[in-house]
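Student: This is a predicted model, with the sequence first.
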Amino acid sequence: MKTLRLCFSPCPNDTFIFHGLVSGRVPLPGFALEPLLADVEVLNGLAAEGRADVCKVSVAAAAGLLDHWLLLRAGGALGRGVGPLLVAREPRTIQSLDRVRVAIPGARTTGNLLFGLVCKEAGIAAQRVELVFDQVLPAVARGQVDAGVVIHEGRFVYESMGLHCLADLGEWWESRRNLPLPLGLIAVRRDLGLDTARAVNRAIRASLESARDEAPGLWDYVR
């Protein structure tokens, strides 16, 4: 039986999707799974280095992976009103961020790509500081950086830390493209073959359906 290294983030979106597979409730015939949960930028790096078999990646990173990875239809994340936020300790304009320190959750993340597009439109060049996604809000709150791009659950808790939203980067995208914001995708190594990719895609769909049926142990795993 072949082992597949299954890599995804600990954010609730991913743990909800993959609980069925990781728990064994949803089988992937012919394969054993080796789960690894990691920060989204770590995942982008694992995919770039070929150190995963099935991997969640940022949409911003996906274009650079297509020679060696297949993108699946199942398990991706896109939507409206769920994009990254640009936050700071006090209200300020985007233009005021020129040449100041702004924390980003990784160079290959969709959040960083959007921030770069906003900077280009505003004609500024911020000094980007790479941090693990869950370190961005504390760094902004402590004044270690002047602003930060927050992803995942950060958009729901920044106000409780006394921070202000300077821009909703997802809304910025939607207002200019009139499309949902694509955030993440599931990729499978090309050298595993189309049959394996299709089997993984089917299993992820089944795992998601299992989660929607609130399989036993789901919410403890998501938390």
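Tutor: Received the coordinates, thanks.

Student: Only C-alpha atoms from now on, for both contacts and neighbour counts.
Tutor: Will do.

Student: Would you state the helices of this structure in chain order?
Tutor: Here the chain has its helices, by DSSP state H, at 12-23, 40-48, 59-62, 110-122, 136-142, 154-157, 169-177, 194-212, 218-222.

Student: any idea how far the second one is from the chain center?
Tutor: Per Cα atoms, centre = their mean, to the nearest Å, the displacement of helix 40-48 from the mean C-alpha position of its chain is 10 Å.

Student: ok, structure two:
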Amino acid sequence: MTQSAAQPLTIAYSPCPNDTFVFDAWAHGRVPGAPAPAVTFADIDITNGMAERGESDVLKVSYAVLPWVLDDYALLPCGGALGRGCGPLVLTREPGAAKDLAGKTVAVPSERSTAYLLFRLWAAAEVPGGVGEIRVLPFHEIMPAVRDGLVDAGLVIHEARFTYQNYGLHSLADMGEHWELTTGLPIPLGAIIAKRSLGAERLRELADAIRTSVRMAWDDPAASRPYVLEHAQEMDPRVADQHIGLYVNEFTADLGEDGYAAVRGLLTRAAAEGLVPPLGPDALEFA
């Protein structure tokens, strides 16, 4: 695979441990034949917006944003985050029930995030009368905002599953648990997309590079550790390891039949509720 030095391949993903673990080998030139990518680190709300504006060749985005970007971007069959037992949580200061959220203010990491889409599907079924104000905050600000009473509840993702007790918070509901119980499918969270204008051959090569990077990380986890911890925002190394163990799995290497079924299931269900535009029949096809 070749890439013009004048036009380096641009990629944007989060500084979270699962992303830095997955992309370490590629970002540091250890994947044979892969171009050296120009990396931008950004929170998921930022990368979702970048995708809608076409600002990078390759991006980690929320699956929920796909209906707005698949005309220009292709979903790559690897590198993303799906799984079981890894869904977003709704946190509150005091123990409670779903009905307690009626009319309340809830902080979310992005209005186009998969977490928020799962939350909306859950709330439609479980919160009579619906919630009140939705406030978008960077995900690392959500737990402090709930703790400090700035919002009534917060929708959290990633390592917050392991650390919310440190803030004295309680898990009101698990969006992933609700999704798995009602569908039997894994939870689709983060997707890797690439510009269709790169061409089918280049897209296949990029997918191969990402798969190789994932496998190299599994084969030698110690090699990625400096990169992971450098960008983990002072995260406890044990939490970083738990984060990687939860979000980097067989679906990261290849979506497979169950992975694609989960993505189609989420977006079809959301479209039926009027939450996202409907997908075309071939929208998820790769290269």
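Tutor: Received, thanks. Please read all numbers here as calculations on a predicted model, not as lab measurements.

Student: returning to that earlier point: nearest to Val102 of structure 1, of the helices of structure 1?
Tutor: The stretch from those with the least distance to Val102 of structure 1 (Cα to Cα) is helix 136-142; that distance is 8.6 Å.

Student: which part of structure 2 lines up with the closest one?
Tutor: Residues 142-148 of structure 2 are the counterpart of helix 136-142 of structure 1, counting by TM-score structural alignment.

Student: ok so, going back, could you redo the helices of structure 1 as a markdown table and give each row distance to Leu78 of structure 1?
Tutor: Below are the helices of structure 1 laid out as a markdown table (distance: least, Cα to Cα, whole Å):
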| stretch | distance to Leu78 of structure 1 |
| --- | --- |
| helix 12-23 | 11 |
| helix 40-48 | 15 |
| helix 59-62 | 10 |
| helix 110-122 | 11 |
| helix 136-142 | 22 |
| helix 154-157 | 16 |
| helix 169-177 | 10 |
| helix 194-212 | 15 |
| helix 218-222 | 19 |
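
Student: so which of those gets nearest Leu163 of structure 1?
Tutor: Going by Cα to Cα, the one of the helices of structure 1 nearest Leu163 of structure 1 is helix 136-142, 7.0 Å.

Student: What is the burial count for Gly184 of structure 2?
Tutor: Look at Gly184 of structure 2: counted by other Cα atoms under 10 Å, it has 13 neighbours.

Student: aligned partner of it in structure 1?
Tutor: Under the alignment (TM-score structural alignment), Gly184 of structure 2 pairs with Asn178 in structure 1.

Student: could you list every residue that touches that match?
Tutor: Residues counted as contacts of Asn178 of structure 1 (Cα atoms under 8 Å, 6 or more residues apart in numbering): none.

Student: measure it to Glu171 of structure 1 for me?
Tutor: Applying Cα to Cα, to the nearest Å, the value for Asn178 of structure 1 to Glu171 of structure 1 is 10 Å.

Student: just to revisit the earlier point, which other residues reach the match of helix 136-142 of structure 1?
Tutor: Applying Cα under 8 Å, 6+ apart, the external contacts of stretch 142-148 of structure 2 come out as 91-93, 107-109, 151-156, 164, 167-169.

Student: try stretch 252-270 of structure 2
Tutor: By Cα under 8 Å, 6+ apart, the residues outside stretch 252-270 of structure 2 that reach it are 63-64, 67, 77-82, 117, 121, 185-188, 211, 214-215, 251, 276, 278-279.

Student: That one: which residues count as buried?
Tutor: Using 16 or more other Cα atoms under 10 Å as the test for burial, stretch 252-270 of structure 2 gives 252-255, 259-260, 262-264, 266-268, 270.

Student: Show me the two of those residues that sit farthest apart.
Tutor: Top of the distance list for the buried residues of stretch 252-270 of structure 2 (Cα to Cα): Ala253 and Ala270, 25.9 Å.

Student: who touches the residue nearest the centre of structure 2 in this structure?
Tutor: Closest residue to the average C-alpha location of structure 2: Gly190 at 2.7 Å, with Cα atoms, centre = their mean. Residues in contact with Gly190 of structure 2 (Cα under 8 Å, 6+ apart) are Lys60, Val61, Ser62, Tyr63, Gly80, Ala81, Leu82, Thr114.

Student: Cheers, nothing more for now.
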